[in-house]
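Colleague: this one's structure only:
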């Protein structure tokens, strides 16, 4: 199943963009591929022509995206024989990108995206409890254990992301799997901010282990409930971080309840 997941994740991340011509969309796809480990440190990217064709963007748009990634230290371009563009993974990549992404969202936009993440995760958990194979359950348990052992926010964010993708795959729904992967581009980078706290990493791992137990025993209602509580709690934590970092006077539009302390 893991090979299938890897292939599906790569297909989504490197598939044609719905809005061709957007440099930022290409940058976010490639950043996410690096953050999920789809592109490892030192890997050579396809040629600019081939990569532009995969994303369905103009070569100029692809070059602009690579230029942005070079400035961030994520891509290194070498000239001459054996040259090309190679992946680099700076230590500060995850937190820097997460902070910028969170700050760029308006309160209604953040709430809408958080609600969508909770809806996808809840549906995936419920269906996984009804359809998951023993192999699916074993893989989910392994990912929950990996989150528990994660030593930093980058690793924790990666295993959390992989868990939610695997949960959607265990639901045996390609549409849910695709949406779960898309959320890794639009939402999951921000998880690095909450997982900077070791206590939150432990809590997240414990809750994912509860989801695995529900899936194993076929408790669809319990699986949905635990995932909903987890994703909603994450949204509240992120909202508090956003409120703290926002300039004075910019929080008035924040929806009621979103900025409250998680209980």
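Modeller: Thanks, I have it. The structure displayed is predicted, hence computed values, not measured ones.
Colleague: all contacts plus neighbour counts: C-alpha atoms, from now on.
Modeller: Fine.
Colleague: run a quick neighbour tally on residue 104.
Modeller: Counted with other CA atoms under 10 Å, the neighbours of residue 104 add up to 12.
Colleague: what's the spacing between it and residue 10?
Modeller: Distance from residue 104 to residue 10, counting by CA to CA, to the nearest Å: 26 Å.
Colleague: repeat for residue 159
Modeller: As judged by CA to CA, residue 159 and residue 10 stand 16 Å apart.
Colleague: more crowded one of the two?
Modeller: Each of residue 159 and residue 10 has its neighbours counted (other CA under 10 Å); residue 159 has more, 23 against 15.
Colleague: so the closest residue to that one other than its chain neighbours is in which element?
Modeller: Once flanking residues are discounted, residue 159 sits nearest to residue 147: 5.5 Å by CA to CA, 6 or more residues apart in numbering. Per DSSP states H and E: residue 147 is located in helix 134-149.
Colleague: do residue 66 as well
Modeller: Counting by DSSP H and E, residue 66 is found in helix 59-71.
Colleague: just how off-centre is the next helix or strand after that helix within its chain?
Modeller: On the C-terminal side of helix 59-71, the closest following helix or strand by DSSP H and E is strand 75-78. Centre-to-centre, strand 75-78 and its host chain are 25 Å apart (CA atoms, centre = their mean, to the nearest Å).
Colleague: and for residue 186, the neighbour number?
Modeller: 16.
Colleague: wait, a helix at residue 196?
Modeller: No. The assignment for residue 196 is coil, going by DSSP: H, G, I helix; E, B strand; the rest coil, so no helix is present there.
Colleague: number of nearby residues for it?
Modeller: 17.
Colleague: ditto for the one 4 residues further on
Modeller: Around residue 200 sit 16 other residues, with neighbours defined as other CA under 10 Å.
Colleague: next up, a structure to set beside the first:
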């Protein structure tokens, strides 16, 4: 049963980029499941094999498998014939069962990438006032200390704060609009704690670069952060 999985999965089970290892591992596994590379009721390759092929630690792989288990895609079985198996019935794309248009998802992700990386770069290029700096550090602290059920709101507030300190009202308005679209997508997928911890670390890197006045680093940190979120959205909604 596993031999064709290994052959057909070469393209999917390739090394992920280290910047968003957890998110991309979830994406690769879900792609393999949704595309039928590992069919309903079939077993995923062994943990050791998957970790080696994806180029991630076994801790990261276990976190990704646990996230997919919690979301209803796989189950782990113990014993001689145990392992991680794809569930016979898979959740529909989107938390409410609606089919998501991949083109609309990609449109929102593209717009977000352009606006948010540009906003981070522009914010870092400005001479920030003490009030600007306090605004960034305060919203960062709120996001990092947020409870799970309030995370989306605090996360959105931080991203808007970055646009606000650019002093461009038009950019802030555009950011608010795209964030509404992104949040509608994010509401369709589960909150994954490893992703939230990773996002908070990335948020800190973004704000640190802005406060240090390093536009290139701010843009790169924001790009990496957004790409991680995009990986999860594509995985769950495609």
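Modeller: Yep, that arrived. Note that the structure is a prediction, hence the values are computed from the model and not measured.
Colleague: TM value for the aligned chains?
Modeller: Overlay of the two chains. TM-score (TM-score structural alignment, normalised by the length of structure 2): 0.56; 144 aligned residues with a CA RMSD of 2.0 Å.
Colleague: where in structure 2 does the helix holding residue 66 of structure 1 fall?
Modeller: Aligned by TM-score structural alignment, helix 59-71 of structure 1 corresponds to no residues of structure 2.
Colleague: same question, stretch 175-182 of structure 1
Modeller: Counting by TM-score structural alignment, stretch 175-182 of structure 1 sits on residues 170-177 of structure 2.
Colleague: give me the mean distance between that stretch and structure 1.
Modeller: Between stretch 170-177 of structure 2 and the corresponding residues of structure 1, superposition yields a mean separation of 0.7 Å, by mean CA distance after the TM-score superposition for structure 1.
Colleague: show me what counts as buried in that stretch.
Modeller: 171-172, 174-176 (16 or more other CA atoms under 10 Å).
Colleague: quick one: map the residue nearest to residue 159 of structure 1 onto structure 2.
Modeller: Residue 147 of structure 1 maps onto residue 143 of structure 2 when the alignment is built from TM-score structural alignment.
Colleague: quick one: the helix or strand that the helix holding residue 147 of structure 1 is followed by to helix 134-149, angle?
Modeller: Scanning forward in sequence from helix 134-149 of structure 1, with DSSP H and E defining helices and strands, the next element found is helix 153-170. Relative orientation of helix 153-170 of structure 1 and helix 134-149, computed by axes from the mean of the first three to the mean of the last three CA atoms, to 10 degrees: 160 degrees.
Colleague: same for the helix or strand following helix 153-170 of structure 1, what does it pack against?
Modeller: The C-terminal neighbour of helix 153-170 of structure 1 among helices and strands, as given by DSSP H and E, is helix 174-186. For helix 174-186 of structure 1, the elements it packs on are helix 2-13, helix 23-35, helix 107-131, helix 153-170, judged by 3 or more CA pairs under 8 Å, 6 or more residues apart in numbering; DSSP states H and E.
Colleague: just give me how far the shortest one sits from the chain centre.
Modeller: Pointing back at helix 2-13 of structure 1 there. So, by CA atoms, centre = their mean, the centroid of helix 2-13 of structure 1 is 14 Å from its chain's centroid.
Colleague: now check structure 2 for the residue matching residue 231 of structure 1.
Modeller: Following TM-score structural alignment, the counterpart assigned to residue 231 of structure 1 within structure 2 is residue 226.
Colleague: my read: that match touches residue 113, true?
Modeller: Yes. Using CA atoms under 8 Å, residue 226 of structure 2 makes contact with residue 113 at a distance of 6.7 Å.
Colleague: related to what we said a few turns ago, by how much does the helix or strand containing the match of residue 231 of structure 1 deviate from structure 1 on average?
Modeller: According to DSSP H and E, residue 226 of structure 2 maps onto helix 215-237. Once fitted to structure 1, helix 215-237 of structure 2 is off its aligned match by 0.8 Å on average (mean CA distance after the TM-score superposition for structure 1).
Colleague: ok, and what's touching that helix?
Modeller: Here helix 215-237 of structure 2 makes contact (CA atoms under 8 Å, 6 or more residues apart in numbering) with 19-20, 23-24, 26-28, 30-31, 93-94, 99-100, 102, 105, 109, 113, 116-118, 120-125, 185-186, 188-189, 199, 202-203, 205-210.
Colleague: now residue 108 of structure 2: how far from residue 67 of structure 2?
Modeller: Residue 108 of structure 2 sits at a distance of 24 Å from residue 67 of structure 2 (criterion: CA to CA).
Colleague: looking at the two, which is more packed in?
Modeller: Higher neighbour count among residue 108 of structure 2 and residue 67: residue 67, with 21 against 18, using other CA under 10 Å.
Colleague: A helix includes that one, no?
Modeller: Yes. According to three-state DSSP, residue 67 of structure 2 belongs to a helix.
Colleague: is it true that it touches residue 189?
Modeller: No. Using CA under 8 Å, residue 67 of structure 2 makes no contact with residue 189, being 11.1 Å away.
Colleague: where in structure 1 does stretch 196-206 of structure 2 align, residue-wise?
Modeller: Using TM-score structural alignment, the residues of structure 1 aligned to stretch 196-206 of structure 2 are 201-211.
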